[in-house]
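Novice: Got a sequence here, can you model it:
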Amino acid sequence: MTITAPARPTVFQGLPKVFWLLFSGQLVNRFGGVVLPFLVFYLTGRGYEAGQIAAVVSAYGLGGLGGQPLGGYLADRFGRRLTLIGGLLATATCLILIGAAGSLAWLMAAAVAMGLAGDVYRPAASALVAETTPPHLRPKAFGLMHWAVNVGAAAAGAIAGLLLAHGFWLLVVLDVTTSVAFAVIVYVGIPAGHDRAAPKSARNGYAIAARDRVLIAALIFLLIGLVLYAQASYALPLALAADGLPASLYGLLITVNGAIVVIFQPLFVAWLSRLPRLPVLGVSMAVVGAGLALTGVADRPWHYVATVVLWSIGEIGMAGFEAALIADLTPDGSHGTYQALYGWTTAIARFAGPAVGAVLFQAQALWWACAATGILCALFAFVLMPAVARRSS
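Specialist: Here you go, the predicted model:
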């Protein structure tokens, strides 16, 4: 009698119910994520000057620096489910405050609060994914969460322009409704047992993390890769302008990037999730570096499209594996704070990326630096492999 091996689960099989609830909530929530992307248009329409608008946007970014650390602490101290629900309801409240703010001072205060509240739920969601998903499926789970964000954002962009024409309050209502809907999904679908606090010995996850040399090295590795990837958003427009190409081409390139991620990520993630974390991350960052480096020799629209295809493939390889790597290094009870540190690393990269890109671009060294950074990331991943393997064994 011939015994056949069990078939490997497809990309949409094998993941727990809690994951799919979070996936659905994330998809719904991102579909309503329309207020912040269109806030500048709203403020311009109200007669605010460019400097005042920049102050409001900066206030949001300032609040965002504290959202992930606060969310990580709350998730480990009071429970993932409670933090998720509380963070989403607080986000909905802050969205209403932004829509109702009648002066610049109130707008800035509401923006700070929104930046703080808007990221509180993220470490709790990531902690739940890490804790309820088997380790070998974590890259697939986190990759699909990234996919949900892109699908939801694409749908939101398609409808937001139509709603804005009839009033900014329609965007606020949509955003508030989807945030509350995510909270309801969590409240109804995720068992209350996930509100259990972490053991006392693990509640101060940041103190534990500060002494975790492998984690710190992994975060530095991810930070370098994320600053590299940030150049796709911040340096690419500079290159297009330098070549005298229209801003509409940048919109096309972003659409190409989104289409590649939405179409191919579910296929890639099923294959890549079977491979070791660090080699995938190292190679993916090198591919991103190569794609961005080739931007330096592009001077026609189709050249730019080709480079976007290349670094988009690298983006797919990075998505999911970053959070999964941190989850592998996390001691029991500290998933909230460890995932918050990863989220904070992405926030730092968003702030540092433009400054680094601008300096290197002016020095005419950016594209060479992208190639070198991609190679550095691949080498960094190779060096980290023994330490991470010892922790995971």
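Novice: C-alpha from now on. contacts and neighbour counts both.
Specialist: Noted.
Novice: what packs against the strand or helix carrying residue 312?
Specialist: If you go by DSSP states H and E, residue 312 is part of helix 301-318. In terms of contacts (3 or more CA pairs under 8 Å, 6 or more residues apart in numbering; DSSP states H and E), helix 301-318 is packed against helix 247-272, helix 277-293.
Novice: In TSV: those helices, plus mean neighbour count and distance to residue 331.
Specialist: TSV is the format used below for the helices and strands packed on helix 301-318 (neighbours: other CA atoms under 10 Å; distance: least, CA to CA, whole Å):
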stretch	mean neighbour count	distance to residue 331
helix 247-272	17	25
helix 277-293	25	18
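Novice: what's the closest of those helices to residue 326?
Specialist: When the helices and strands packed on helix 301-318 are compared for distance to residue 326 using CA to CA, the nearest one is helix 277-293, at 10.2 Å.
Novice: now the angle from the helix holding residue 312 to helix 277-293?
Specialist: 170 degrees (axes from the mean of the first three to the mean of the last three CA atoms, to 10 degrees).
Novice: Pull out the buried residues from helix 301-318.
Specialist: Judged by neighbour count (16 or more other CA atoms under 10 Å), helix 301-318 contains these buried residues: 304-318.
Novice: With stretch 366-374 instead?
Specialist: Buried, per 16+ other CA under 10 Å, within stretch 366-374: 366, 367, 368, 369, 370, 371, 373, 374.
Novice: Following up with a second sequence; could you model it the same way so I can compare the two?
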Amino acid sequence: MQIRLWDSNLKVRLIGEGLFNMLFWMYFPFITVYFSGELGNGVAGILMTVPPIFSMIGSLLGGALTDRLGRRPVMLMGASLQTLMFVLFAVSPSPWMDYAAFIGIGLGGAIYRPASSAMVADLVPGQNLREVFATFTTANNIGAVLGPALGAILFFHYRQELLWTCALVLLVYFIAIYFMVHETLPKSVKSSTIKITRVFKEQWKGYGIIFRDKVFLVYILAGICALIPIMQLDLYLPVYVINHVPAQALFTWNGEPLILSSKAIFGWLLGFNGLLFVLFILPVTKWFGKWKERNVFILSSLLAGFGTFFVGLNTNIWYLFFVTILFTFGEMVRSPVTQSFISRYAPEHARGQYMGADSLQYTIGKFLAPMMVFLASWVPPMGIFSIILLFAFISIRLYIRLFRMYAEQPEAAG
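Specialist: Reported below is the predicted structural model:
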């Protein structure tokens, strides 16, 4: 499905989200390192488990309101909250206020995402969902090529300027949504009157029904375990690389070596991760387009699990580039399939709710994944990497079980 044929809603969001993510990758990968430096590894590891709880609440709230208020108002709500939190982050005088702002940014993003995903599902035919989601992933990762390398300098030396720029870009995007994006909530779902207390009562009842859906529950549990290895790129890996990988030469030119510090090495690895996404997400989506979703999920867990485990075996920078290819492809192959699976599985009248509940695998994964940073104070690196690999194996077992159940129940009940 060519971009020129897309609905204008999708074009506006593709540009807006792409610009914001370019800035996002300049600060987000260094958040754990920043809080570890300010407060210590143990405290930072515990603190990084809290934002996902707020993100989980935001996802449930965003999903509930998406099916009642519509996609556009919820997207505006999430974008405005993120803008305000970036302003707070920029003017913050202490790491604790930075932490509160970071939580608020995550909450705003969690409210925004179910409405954003539901809008795509509203506008795109089922057979084109993988390709469209892959295009959004490509745009979101263009910034991941240069972002981390620049962020290694900008976040630690020009943090306020970077955060003000993030706030400005989000403000412009908010204005674009307000004036250029139209509502896509199906008419069959619209409610004539909306009472907020009734909305919460009905939506919590609706989520109770969703989590009694055994297929969906196993899908969430499998996703949580699969994402723990993938999420270490922003959590344990920066701590490991900066503390255990020595400064070394990337290459030598005319007898002069280009020496990279540990922080710079991590920035280059992240940039390489983003470059792989930009170059290969669309081709990979096409290559695996005819693969069964079950096999794609299993392959993803294997590559992400072993790729992350292999990081601990050697500190040579070119070896680290190689294993980055492995765990990046593990993340890459699952992204479009995850979104297309739940878009097809969710019933139209509860699409926002399912999208919101689907994001729980990310928020709960983010709650559990920082425990690797916490454990790093007592457990040696190979012990941490072994735990990460164990989660990958558990996810494979759950995905096998999921698709046995899915063959018997291909659609959500009721």
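Novice: circling back: now render the buried residues of stretch 366-374 of the first structure as TSV, adding distance to residue 255 of the first structure and secondary structure.
Specialist: Below are these laid out as TSV (distance: CA to CA, whole Å; DSSP: H, G, I helix; E, B strand; the rest coil):
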residue	distance to residue 255 of the first structure	secondary structure
366	24	helix
367	22	helix
368	26	helix
369	26	helix
370	22	helix
371	24	helix
373	26	helix
374	24	helix
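Novice: Take those residues and lay them out in a markdown table including distance to residue 111 of the first structure.
Specialist: Formatted as a markdown table, those follow (distance: CA to CA, whole Å):
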| residue | distance to residue 111 of the first structure |
| --- | --- |
| 366 | 33 |
| 367 | 35 |
| 368 | 37 |
| 369 | 35 |
| 370 | 33 |
| 371 | 37 |
| 373 | 34 |
| 374 | 35 |
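Novice: So which of those residues is the closest to residue 131 of the first structure?
Specialist: For these, the nearest to residue 131 of the first structure is residue 374 (31.0 Å; CA to CA).
Novice: leaving aside the residues next to it on the chain, what's closest to residue 323 of the second structure?
Specialist: residue 307 (5.3 Å; CA to CA, 6 or more residues apart in numbering).
Novice: That neighbour corresponds to which position in the first structure?
Specialist: Superposed on the first structure with TM-score structural alignment, residue 307 of the second structure falls opposite residue 291.
Novice: what do you get for residue 55 of the second structure?
Specialist: Per TM-score structural alignment, residue 55 of the second structure is aligned with residue 64.
Novice: Checking its match next. Helix, strand or coil?
Specialist: Recorded secondary structure, residue 64 of the first structure: helix (DSSP: H, G, I helix; E, B strand; the rest coil).
Novice: leaving aside the residues next to it on the chain, what's closest to it?
Specialist: Residue 64 of the first structure's closest residue in space is residue 115 (CA to CA, 6+ apart), at 4.1 Å.
Novice: ditto for residue 244 of the second structure
Specialist: residue 315 (7.7 Å).
Novice: Touching, that neighbour and residue 247? I think so.
Specialist: No. Residue 315 of the second structure lies out of contact with residue 247 (CA atoms under 8 Å); the separation is 9.9 Å.
Novice: okay, the two: which has more neighbours?
Specialist: Set residue 315 of the second structure next to residue 247 and count neighbours by other CA atoms under 10 Å: residue 247 wins out with 18 against 15.
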